[in-house]
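Asker: Below is the sequence, then the predicted model.
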Amino acid sequence: MKAAAMQAAMRALPPAPLSAIVPGRALILAPHADDESLGCGGLIAACCAAGRPPLVVIVTDGAASHPHSSAWPPSRLRARRQAEALRAVTCLGLAPEHLVFLGLADAAAPHEGPVFEQVVRHLEQLLRRHGCTTIMAPWRADPHCDHEAAWKMGVTLQRRCHAALLAYPVWGWLLPADMELDHRPPTGMLLDISPYRALKQRAIRMHESQYGHLITDDPTGFSLPPALLDALVTDYEVFVAP
């Protein structure tokens, strides 16, 4: 299935109420600080408004986004990205105690092995402690190593805990149209986030370090592309069944 057809099919998934997408409490795996707002900002706000705040877990420290900045070395950037994530989820209505930072190295999240196992065991403890029944993980076709790692963590966690698992696309919206994917036509649901769209946009803007204006001494540094924001700041969020 070509990427353009897959993207169109995901946009055409049936709308569903929040109670059908997250019947209980969600655990949201975000590879980096900003993915929680980009992919699930509306869901987070809706869950908080419904009195069922999710647990948001930021997997990596985000310190590799500007590797050549002298003004923002990894220690400073790491702290900045944590502060941005805290402001973003607070904007969405989430209390700080529902935000967890795993602190794994950016662009080096494990896909297997002892550290991977340690992370999954920690996630299992968090899931049970917070009573989460649904896992939200990045879509497996997102073309980023940390997104793929977080997806694998979600799959392993789901198998061990028998929770529900749904995927949210982020970078998958920017796949080349003619790229061939080894996917069947998607199943899943859309969540109407129109009541929270402006709030989601505000939360995304809290991640100032990722817009290219705050950190100006690294021309190779990361900057959120407008095309990605156009794809993600809409009236619906997409949740795909594995």
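Answerer: Structure's in. What do you need? Numbers count the residues shown, from 1 in each chain.
Asker: hey, let's count contacts and neighbours off CA atoms from now on
Answerer: Fine.
Asker: For residue 39, see how far away residue 236 is.
Answerer: Counting by Cα to Cα, to the nearest Å, the gap from residue 236 to residue 39 is 10 Å.
Asker: One more to weigh against that first structure:
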Amino acid sequence: MHAAAFLAAAEALPVGDLDTLAGDGGIVVAAPHPDDESLGCGGLIAEACARGRSVRVVIVSDGCGSHTHSASYPPDRLRSLRESETLEAVAALGLAPEHVRFLRLPDAHVPSEGPVAEEAAAAIAEAARDCAAGAVFVTWAHDPHCDHKASAAIVAGARLGAARLFAYPVWGWSLPEDLEVGAGPEGYRLDVTPHLPAKAAAIAAHRSQTTDLIADDPTGFRLEPAMLVRFARPHEIFIAMRPGMPS
């Protein structure tokens, strides 16, 4: 199926609730970069926290690739900033900081396989065991970013027991319309309308990505307002992943 048709079908998936997605278990959100957790799963995290479910967030990369030419924010300082932004973001969603783990793999160089990928998979599996996860969520394998693809591969290779696997698109919407992405989607949409204010606050907490906070890197990344409209919609999309392989 071509990307345009796939994503249109994803936007028409049946609406499910947290029980549909995760049964009565907890959830793990694996995010390639600090901010993906809020963009793709902010409403999900807020819903799980509001319902008293155990939630774990695993940030895979160090996020240092967003502003590689900034003198005021060299890598160590940028990493610290992005981690503090993430903790502020998840707090807006109702999650305590001790439930976030930063793996600090190199931004734009997260491996899909090999010893480092296996260690990341083990960390995600540990998070799943820690919260008795009924479901694990990671970025869509067709998202046009190498770290998003790698994170999907890492989760697909993790030993997650009976936990269900779901993919959430972040940048898939920018794919060429005629790109082949495989069979049509299965999965669910989650109504996050009650949590949109919290989700907006979480996204805004990532100031290094949404404002001119880092002003000395003209090549730096920024989430423009027009891009953020996509993440203010009333449903979040979760595509069922086939066991053992990214979808």
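Answerer: Cool, got the structure. Small disclaimer: the values here were computed from a predicted structure and weren't measured.
Asker: show me where the second structure has helices.
Answerer: With DSSP state H as the criterion, the second structure has helices at 3-10, 18-22, 36-50, 75-93, 115-130, 146-156, 196-205, 207-210, 225-228.
Asker: For residue 164 of the second structure, which of those helices is the nearest?
Answerer: The closest of the helices of the second structure to residue 164 of the second structure is helix 18-22. By Cα to Cα, the value is 7.0 Å.
Asker: Please point out which parts of the closest one sit buried.
Answerer: 18, 21, 22 (16 or more other Cα atoms under 10 Å).
Asker: And for stretch 2-13 of the first structure?
Answerer: Buried residues in stretch 2-13 of the first structure (16+ other Cα under 10 Å): 3, 4, 5, 6, 7, 10, 11, 13.
Asker: Same list (those residues) but as JSON lines, adding distance to residue 157 of the first structure.
Answerer: Listed next are these as JSON lines, based on distance: Cα to Cα, whole Å:
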{"residue": "3", "distance to residue 157 of the first structure": "27"}
{"residue": "4", "distance to residue 157 of the first structure": "30"}
{"residue": "5", "distance to residue 157 of the first structure": "30"}
{"residue": "6", "distance to residue 157 of the first structure": "26"}
{"residue": "7", "distance to residue 157 of the first structure": "26"}
{"residue": "10", "distance to residue 157 of the first structure": "24"}
{"residue": "11", "distance to residue 157 of the first structure": "27"}
{"residue": "13", "distance to residue 157 of the first structure": "25"}
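Asker: which of the residues you listed sit farthest apart?
Answerer: 3 and 13 (15.5 Å).
Asker: Could you report the distance from residue 226 of the first structure to residue 75 of the first structure?
Answerer: Counting by Cα to Cα, the gap from residue 226 of the first structure to residue 75 of the first structure is 28 Å.
Asker: One more: residue 91 of the first structure?
Answerer: In terms of Cα to Cα, residue 91 of the first structure sits 25 Å off from residue 75 of the first structure.
Asker: Between these two, which has more neighbouring residues?
Answerer: Per other Cα atoms under 10 Å, whichever of residue 91 of the first structure and residue 75 has more neighbours is residue 91, with 18 against 10.
Asker: Need the residue in the second structure that's farthest from the chain's center.
Answerer: For the second structure, the largest distance from the centre (Cα atoms, centre = their mean) belongs to residue 71, which lies 28.2 Å off.
Asker: What does that residue correspond to in the first structure?
Answerer: Aligned by TM-score structural alignment, residue 71 of the second structure pairs with residue 70 of the first structure.
Asker: nearest spatial neighbour of its match, skipping sequence neighbours?
Answerer: residue 217 (7.2 Å; Cα to Cα, 6 or more residues apart in numbering).
Asker: from what I can see the one you found touches residue 67, true?
Answerer: No. Counting by Cα atoms under 8 Å, residue 217 of the first structure stays clear of residue 67, with 10.3 Å between them.
Asker: what's the overlap in contacts for those two?
Answerer: Residues touching both residue 217 of the first structure and residue 67 (Cα atoms under 8 Å, 6 or more residues apart in numbering): none.
Asker: Cool, thanks, talk later.
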